[in-house]
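1. have a look; sequence and predicted model below, questions after that.
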Amino acid sequence: MELRHLRYFKIVAELQHFHNAAKVLCITQPALSNQIKQLEEELGTKLFNRVGRRVLLSESGEAVLSAANQILSEVAELTNAVTNIEKGNSGTIKVGVLQSINALYIRKIVTEFDRQHSGISLNIMELPNIEIEHGVANGTLDIGIGFLLRQNYQNLLFEKLFDENWKLVLSSQSAHYAEDIMMGKKHPLKAVLLPREFETRAIVDAYFVTNKIQHSNITEVNSIAFILELIEAGSSFSILPAIFTEMNLGTKLVAIDLEPAIPPRTIGLFMDKDKLQKISVNNFSSLIRNFLKDKSFTMP
């Protein structure tokens, strides 16, 4: 049994006439009769009784019509739902973002996207970079915003959005310790850093070792906003990508160029190059580009 059998049967039942039904369906009457015969043979029953030139539903035909209406209605709903998804009018987009991007830009991007595409559901997840790469590569995320680690994912497409430099961040009252920190001298400040599961931490740890950066102790915090608050209190410092300093770089914080510098980190858009992207995903990606493409994070 195929959907066309049910559609043909429904038209005949509604018009009560094979010839008229054939005209509506744009097929010959013998072809229509053959389709109805196939349906009757599969169901093992007669679906119509002939009354003059008209055909009326048998008792079994009434039951089949009720089921056919329900099936065809559900198929129509399914088709409509898929069409809306393909046209970018509905569906869900799953996005993985770095903590800094989430804190600084995602609210504006989402607000604008919701204004333009209110029928799309968004699932925004703040994740470590390695999970963003993995999520896009294995299909659990539609889009990722992170930095390239050059993992061995053959299907992963990375589109550069901007480069960011790194900064030594202190409170204005502790800024006089910057030279001692960079020269590897002793000073009273604690280092406040992200936990070790963050890729940023590995870069900073390596810089500390290479440049013999000293600190009285380490405080680990998994929130950039909290790190900046601790630095602002005056007894801590950190080395962070410059984008983080935009979160709270007022008169109480200073961001100083590193000497020697850490190589700039490239932030970009992750997508699966082998996956046919939905229009909604392409629309969201365009907004990301509009907000983040070619931004400069070389803070003065």
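-> Looks like it arrived, so ask away.

2. switch to C-alpha atoms for all contacts and neighbour counts from now on
-> Noted.

3. residues in contact with residue 287?
-> By CA atoms under 8 Å, 6 or more residues apart in numbering, residue 287 lies in contact with 109, 113.

4. could you confirm it falls within a strand?
-> No - Residue 287: not assigned to a strand; according to DSSP: H, G, I helix; E, B strand; the rest coil it is helix.

5. and residue 139, how many neighbours?
-> 13 (other CA atoms under 10 Å).

6. for this structure, just list every one of the helices.
-> 3-15, 18-25, 29-43, 59-86, 99-101, 107-116, 129-138, 178-182, 199-210, 224-232, 242-245, 279-292 (DSSP state H).

7. buried set for the third one?
-> For helix 29-43, the neighbour count (16 or more other CA atoms under 10 Å) marks 29, 32-33, 35-37, 39-40 as buried.

8. next: the last one.
-> Neighbour counts using 16+ other CA under 10 Å place 280-281, 284-285, 287-289, 292 of helix 279-292 among the buried residues.

9. closest one of those residues to residue 240?
-> residue 292 (18.9 Å; CA to CA).

10. pretty sure that closest one is in contact with residue 164, am I right?
-> No - using CA atoms under 8 Å, residue 292 makes no contact with residue 164, being 11.8 Å away.

11. how about CSV for the helices of the chain, with distance to residue 268 added?
-> Listed next are these as CSV, based on distance: least, CA to CA, whole Å:
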stretch, distance to residue 268
helix 3-15, 46
helix 18-25, 53
helix 29-43, 56
helix 59-86, 25
helix 99-101, 11
helix 107-116, 15
helix 129-138, 11
helix 178-182, 30
helix 199-210, 15
helix 224-232, 20
helix 242-245, 13
helix 279-292, 9
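
12. one more structure, for comparison:
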Amino acid sequence: MELRQLQHFVAVAEDRHFTRAAERLMVSQSGLSASIRSLERELRAPLFVRTTRRVTLTEAGRALLVEAERILAQVRSAHEAVAAVQGVLRGTLALGTEQCIAGVHVARLLAAFRRRHPDVEIRLRQTGSGALAEEVAAGRLDLAFAYRTEPDTDQLRSVSLAGEPMTVLCHPGHRLASATAVLAPNDLAGEVFVDFHPDWGPRRTTEAAFAAAGVRRAVALEVNDVHSLLDLVEENLGIAVVPRHFRHKRPSLAALPLKGMGETEYETIALLPPERATSPAARALVALLATADPVSPPAGAQAR
């Protein structure tokens, strides 16, 4: 098995199309097909189901994809580590993040990183915390800024960025806006909720807190960006339970503290692969996070 074959396999798996993958790899389609057939013969298993319209992975192909991505990520890290020893940081920094993550200003951090390491190509992907954890573990991302969804594992380690309580946002004319007592989950029973996709950190935090309090809630309006959520709340179409720092994005909304959440807290982290698999670019970004630079998280991040 050659690295070139794994690169060909991953490209076809990503594009779900031999012609597009061949164009991206700048090889002939016949050469790409021959490479995949050779790999299938060696593994004694079909890796793709081919039709006239699309290509899909077989069960064996899905199993190989996880390992192939990890192997290629390690090879890339090895090349970049040698370059770093020679005094030049280059290669690619593949970063993932949720929107409006607490504890780090992502754009400012990346601008500072680029000034220090102009030879590193930066790639950014924005999605939910669950998907980000999977992509870091698989080697598709060098690191990610996300919500803590589970303890560290042998495939993932974390650096704490910030922790904060959750807050209720509602329209100033909503009945809750004039509440004099501190709200608890029971006070929100029966309300119409605006929330994010279930993979997002704030949604997961809220669901866990309400489940712990024994309060059922239904999300009627589901969005995938912060400003759409705030727009819906501002039009009095529902209320939202969000990390406290979101209140500064729309001062016109009423922001109410929420108690009775037990030990539930919105904690944001930097997710990284194991130390041995962390790329030099990711190490440099984490080092930048830990400096006194304005992009650093408050109170200094500590690895867990």
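-> Cool, the structure landed. Everything numeric in this text was worked out from a predicted model, so none of it was measured.

13. can you pull the TM-score for these?
-> The TM-score (TM-score structural alignment, normalised by the length of the first structure) is 0.59; 215 aligned residues with a CA RMSD of 3.6 Å.

14. what's the farthest-apart pair in the buried residues of helix 279-292 of the first structure?
-> 280 and 292 (18.4 Å).

15. ok, back up a step: now the common contact residues for residue 292 and residue 164 of the first structure.
-> With CA under 8 Å, 6+ apart, residue 292 of the first structure and residue 164 have no common neighbours.

16. got the buried residues for stretch 256-276 of the second structure?
-> 256, 258, 261, 264-274.

17. ok, so of the residues you listed, who is nearest residue 147 of the second structure?
-> Ranked by distance to residue 147 of the second structure (CA to CA), those are led by residue 268 at 4.4 Å.

18. how close does the residue nearest to that closest one when sequence neighbours are not counted get to residue 269 of the second structure?
-> Once flanking residues are discounted, residue 268 of the second structure sits nearest to residue 147: 4.4 Å by CA to CA, 6 or more residues apart in numbering. Note on residue 147 of the second structure: its distance to residue 269 of the second structure, by CA to CA, to the nearest Å, is 6 Å.

19. how about residue 89 of the second structure?
-> Distance from residue 89 of the second structure to residue 269 of the second structure, by CA to CA: 24 Å.

20. which residues sit in contact with the closest residue to residue 15 of the first structure other than its chain neighbours?
-> Nearest residue to residue 15 of the first structure in three dimensions, chain neighbours excluded: residue 21, at 6.4 Å (CA to CA, 6+ apart). Counting by CA under 8 Å, 6+ apart, residue 21 of the first structure touches 8, 11-12, 15.

21. repeat that for residue 161 of the first structure.
-> Shown in contact with residue 161 of the first structure (CA under 8 Å, 6+ apart): 266-269, 289, 292-295.

22. so of the residues you listed, which ones are in strands?
-> 266-269 (DSSP state E).

23. between the residues you listed, which is nearest residue 243 of the first structure?
-> Nearest to residue 243 of the first structure among these: residue 267, at 10.3 Å, using CA to CA.

24. out of the helices of the first structure, nearest to residue 192 of the first structure?
-> For the helices of the first structure, proximity to residue 192 of the first structure was assessed by CA to CA; helix 224-232 is nearest, at 6.2 Å.

25. average offset of that closest one relative to the second structure?
-> By mean CA distance after the TM-score superposition for the first structure, the fitted helix 224-232 of the first structure averages 1.1 Å away from its aligned residues in the second structure.

26. so that helix corresponds to what in the second structure?
-> Using TM-score structural alignment, helix 224-232 of the first structure corresponds to residues 226-234 of the second structure.

27. can you tell me what sits against the matching stretch?
-> 99-100, 169-171, 194-196, 223, 238-240, 250, 252-253.

28. now the buried members of those residues.
-> Of these, these count as buried by 16+ other CA under 10 Å: 99-100, 169-171, 194-196, 238-240, 253.

29. max pairwise distance over those residues: which two?
-> The most distant members of those, if one measures by CA to CA, are 99 and 171, lying 22.3 Å apart.

30. next up, the contacts around the residue nearest the centre of the first structure.
-> The geometric centre of the first structure, computed from its C-alpha atoms, lies nearest to residue 95 (CA atoms, centre = their mean), at 2.5 Å. Each residue near residue 95 of the first structure by CA under 8 Å, 6+ apart is listed here: 122-125, 141-145.

31. which among those count as buried?
-> Looks like those have 122, 124-125, 141-145 buried, using 16+ other CA under 10 Å.

32. nearest to residue 3 of the first structure among those residues?
-> For those, the nearest to residue 3 of the first structure is residue 142 (33.2 Å; CA to CA).

33. let me know the closest of the contacts of stretch 226-234 of the second structure to residue 72 of the second structure.
-> residue 99 (28.1 Å).

34. what's near enough to touch that closest one?
-> Counting by CA under 8 Å, 6+ apart, residue 99 of the second structure has contacts 126-127, 225-226.

35. which residues touch residue 273 of the first structure?
-> 155-157.

36. neighbour-wise, which of those leads?
-> Using other CA under 10 Å as the neighbour criterion, residue 156 leads the contacts of residue 273 of the first structure with 20 neighbours.

37. what's near enough to touch that one?
-> 133, 136-137, 270-273.

38. same thing but at 7 Å, please
-> Residue 156 of the first structure is in contact with 137, 270-273, counting by CA atoms under 7 Å, 6 or more residues apart in numbering.

39. skipping adjacent residues, who's closest to it in space?
-> Per CA to CA, 6+ apart, closest to residue 156 of the first structure is residue 272, 5.0 Å.

40. if anything else comes up later, I'll come back, but that's it for now.
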